[in-house]
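Undergrad: pasting the sequence and the predicted model now:
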Amino acid sequence: MPQTPSFCAVDFGTSNSAIAIPDADGSMRLVELEPGHATMPTAVFYFVEGRHDADGPPRAFGRAAIKAYIDGNDGRLMRSMKSILGSGLIEQTTDVGGGRGVKYFDILAGYLKRLRNAALASGAAQPLDKIVLGRPVFFVDREPERDAAAQASLEAAARAVGFHEVHFQFEPIAAAFDYERQVERESLVLVADIGGGTSDFSIVRVGPERMQRVDRREDILANHGVHIAGTDFDRHVELASILREFGYRSFGPERAGSPPREVPSAVYFDLATWHLINTVYSPMRVAELRQMKSFYGDPLHHQRLMTVVEERLGHELAGRAEAAKIAVSGGGDTVIDLSLIEPGLEVALSERTAVEALDRDIERIVQAGRETVAQAGLKPEQIDALYFTGGSTGLRLLADRIAREFPAATQVRGDRFASVATGLGLHAARLFRA
């Protein structure tokens, strides 16, 4: 009986991740990372209580990490880890509670090790030391040195957990490979991969006669992207709705001889950015915010802000902003319950408010799609299909705006969370079996 090949493909996403391995019948399959789920939130929770083991401080991953945070366990939740790649933070040490410090690099590597161990537990062949990793078109916009450093850091993390042969493939191209399985004739597809951290576009020539080729460079007509996506949408929604109730864009008291000044906004931008929320909780920062009470024209705003900071509720607010964005993404309005801060406190969010808050980002994403077509030397009407993938393509107003640019293209929606991982698996099978 032939031995099952030992390799895998990993979609390491800003919001969710997945891993594909060879199956006994020669096909590729996604590993069930959590009961009933082939994707797992890219999240780690470090517990204050507990002992180190061989892999480091006590922690939980994925949905268990988010549950540990919601249940009120003492510790620190880490999300959007992909956004650290290409930044100076990657080699810095961060406090995870209980007097423990962990390098951001080790946090990332630990998550990859968790994926690898899940694949081995699911029946992946040993030694599982070959990998195809997905990557966005740009980790960092318009800064090639930082972009190269981001890929190098991700490769180093993969090697640190046991992968000795590491290859990369662009995530939207992987999505095109997934789409290619359903096409009956050669065509041009524009893949719109809008995830949590980046919005990437690729134009790929696909077809039944091309799909078995290992080298597809001549079929990739253009790649382009911007570092704007779902987490940016969440931040804008939180600033436009929730954080207004905590003093964002409010003014201080009137003072003789001078007009009221706007309250300093830095704390609000940090509270609305996942990987910066914990910086607001440092004792020095908390003390500084306490001293700012006189800056507020409405003392209630400052009181609510201090409740968030002192009770470490920043991630909870960010999560409610994300849920509100999803609630209005298909049209309609929602109400955000903030009673955890103050009894009876709630904020209404309409689709119109969300559209206004996201309009500039959406236009930049749509412009990236236009530029991708121009880079390929094509006109919009020459695009045969528009393939949507990535969690943020569930935002109706975004998908509609992109589709309007390509009226002749057939709209196809892939699995928002798994099509990239599936395509990476197809590419890995062709690459390593060849």
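TA: Looks like it arrived, so ask away.

Undergrad: when you work out contacts or count neighbours from here on, use the C-alpha atoms and nothing else.
TA: Noted.

Undergrad: number of nearby residues for Thr93?
TA: When neighbours are counted by other Cα atoms under 10 Å, Thr93 registers 15.

Undergrad: the nearest residue to it once chain neighbours are set aside: neighbour count?
TA: Nearest non-adjacent residue to Thr93, counting by Cα to Cα, 6 or more residues apart in numbering: Lys103, 4.0 Å away. The number of residues packed near Lys103 is 16, by other Cα under 10 Å.

Undergrad: Lys103 and Val206, how far apart?
TA: Separation of Lys103 from Val206 (Cα to Cα, to the nearest Å) stands at 42 Å.

Undergrad: ok, now Leu424?
TA: Counting by Cα to Cα, the gap from Leu424 to Val206 is 15 Å.

Undergrad: who's more crowded, those two?
TA: When Leu424 and Val206 are compared for neighbours, Leu424 comes out ahead with 34 against 23, by other Cα under 10 Å.

Undergrad: A helix includes that one, no?
TA: Yes: under DSSP: H, G, I helix; E, B strand; the rest coil, Leu424 falls within a helix.

Undergrad: isn't it up against His167?
TA: No: counting by Cα atoms under 8 Å, Leu424 sits too far from His167 to count as a contact (10.5 Å).

Undergrad: let's bring in a second one:
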Amino acid sequence: MQHTTPAHALGIDFGTSNSTAGWHRPGVPSLLALEGERITLPSVVFFNAEERRPVYGRLALQEYLEGYEGRLMRSLKSLLGSKLIKHDTSVLGTAMPFKDLLGLFIGELKKRAESSAGRAFEQVVLGRPVFFVDDDPAADQEAQDTLEAVARKVGFKDVSFQYEPLAAAFDYESGINGEELVLIVDIGGGTSDFSLVRLAPERHFDNDRQQDILATGGVHIGGTDFDKQLNVQGVMPLFGYGSRMKSQALMPTSYHLNLATWHTINAVYAQKSQLALANMRYDIEDTLGIDRLFRLIEQRAGHWLAMEVEASKIELTEVTHRNIDLTRIEPNLSVDLTRELFEASINGLLERVRGGVTELLAQAGVAAGQVDTVFFTGGSSSIPALRQSVAALLPQARHVEGDNFGSIGSGLAIEARRRYG
């Protein structure tokens, strides 16, 4: 049954890289403007030390890059299911629990959605990955419970969840003409999620769709992992990654891995970390790389470099190479990142994605030839090697590209209408 009045509830896609909020209204696109006219809000908080205030989204990135003093926090969703969520972090000179940091961002999402919609929302369907944590049901449940508690604390009274790939499936279903067996491949910033769903336009507004969901699965791999591999393999060798100690052992990799991972970059700036590096310098054969690493740390340029690597990953979906100018670290220093290097660096991750899809088909008892459509969504689903990798498993299925940043949010708005009217 087609609805003729606006929904009561909100659908929120809190993403690792970008977030959206959807409100289902007849004949109107669901997604609400969250930053100017834009429907996405990058999942970023910058604590501006000079003005002592939090800034969100694109403005947060802009202020950080303009050189304001402060603390930049990205990939906030990755905190869910991690040990960090039970700890504090230093923000503007005081200790802030990571849970409160999540609350700041989710609260800001709610406030902006309400401002855009011109009304308040007390009910929400939140998207969630199929697994916040792989192979640990208790930790996975704890991650969902944490997110629910955060949502309630910022003012939502009724909170429920839907798997993100299923939300994308319901968005896709709103535009098809006949029944299809569809594999949803959702490659987000933090996870790769899969669902095998039977879709049909006549069942679009049915309240119970359980019998149409053949299987759900996923692996804890996403865009930030692809960034990390490109950073470690392509950039970090310039900063001492792979350097030999005088004992012929390799230099410890933890510093480079932390610099290539959004939510651990600040750990490298800590005094304890810098002292350990300074002591290590005496034992390194060729100090060129570690000296560059010191300059990068001195400039606190880790987030800037991570953004450059992320931009390279995005551009390498269209072009075969991209150059990063590193003259701020050393005169005439640069690095040329190629698609070939990128694909080689993520091959192990793609192997796990393929394994996840294969396992899903086996779980559903469905042969590859029975799948009509592969629906790609999520910000990292446009990586050519990833698409080719999945396509090779399902050569007979047609491939459809969703809105990489909007399909899940639109589907969650549909689900919010179903559940709360």
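TA: Arrived safely, thanks for sending. Note that the coordinates shown come from a computational prediction; the quantities given were computed from them, not determined experimentally.

Undergrad: so after superposing, what's the score?
TA: Taking TM-score structural alignment, normalised by the length of structure 2 as the basis, the two superposed chains have a TM-score of 0.96; 418 aligned residues with a Cα RMSD of 1.5 Å.

Undergrad: thinking again about what came up before, hmm, Ile84 and the residue nearest to Thr93 of structure 1 touching each other?
TA: No: contact criterion Cα under 8 Å: Lys103 of structure 1 and Ile84 do not qualify, at 11.4 Å.

Undergrad: which neighbours do those two share?
TA: Counting by Cα atoms under 8 Å, 6 or more residues apart in numbering, the residues touching both Lys103 of structure 1 and Ile84 are Ile90.

Undergrad: count the residues that sit near Leu332 of structure 1.
TA: That one is not Leu; residue 332 of structure 1 is Gly. Around Gly332 of structure 1 there are 11 residues (other Cα under 10 Å).

Undergrad: what lines up with it in structure 2?
TA: Counting by TM-score structural alignment, Gly332 of structure 1 corresponds to Thr320 in structure 2.

Undergrad: likewise Ala60 of structure 1?
TA: Using TM-score structural alignment, the partner of Ala60 of structure 1 in structure 2 is Val55.

Undergrad: count the neighbours of the closest residue to the match of Gly332 of structure 1 other than its chain neighbours for me.
TA: Nearest-residue entry for Thr320 of structure 2: Arg339, 5.0 Å, with adjacent residues in sequence omitted and distances by Cα to Cα, 6+ apart. By other Cα under 10 Å, 22 other residues sit near Arg339 of structure 2.

Undergrad: and Arg339 of structure 2? What does it align with in structure 1?
TA: Using TM-score structural alignment, Arg339 of structure 2 pairs with Glu351 in structure 1.

Undergrad: and that match, how close does it get to Val328 of structure 1?
TA: Distance from Glu351 of structure 1 to Val328 of structure 1, by Cα to Cα: 5 Å.

Undergrad: and what of Thr389 of structure 1?
TA: From Thr389 of structure 1 to Val328 of structure 1 the distance is 19 Å (Cα to Cα).

Undergrad: these two: which is more packed in?
TA: Legend: neighbour count by other Cα under 10 Å for Thr389 of structure 1 and Val328, higher for Thr389 (28 against 22).

Undergrad: just tell me what that one corresponds to in structure 2.
TA: The pairwise alignment with structure 2 assigns Thr389 of structure 1 to Thr377, based on TM-score structural alignment.

Undergrad: what residues are up against that match?
TA: For Thr377 of structure 2, the contacting residues are Ala168, Ile184, Val185, Asp186, Ile187, Glu401, Gly402, Asp403, Asn404, Phe405, Ser407, by Cα under 8 Å, 6+ apart.

Undergrad: may I see the PyMOL selection of the buried members of those?
TA: With 16 or more other Cα atoms under 10 Å as the criterion, this PyMOL line picks the buried residues out of the contacts of Thr377 of structure 2:
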select buried, resi 168+184+185+186+187+402+403+404+405+407
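
Undergrad: in helices only, show me the contacts of Thr377 of structure 2.
TA: Mapping these onto helices (DSSP state H) picks out Ala168, Ser407.

Undergrad: tell me which two in the contacts of Thr377 of structure 2 are the farthest apart.
TA: Spatial extent of the contacts of Thr377 of structure 2 (Cα to Cα) is set by the pair Ile184 and Phe405 at 14.4 Å.

Undergrad: any idea which helix or strand carries Leu101 of structure 2?
TA: Using DSSP states H and E, Leu101 of structure 2 sits within helix 98-117.

Undergrad: buried ones in that helix?
TA: Buried residues in helix 98-117 of structure 2, counting neighbours by 16+ other Cα under 10 Å, are found at 98-99, 101-114, 116-117.
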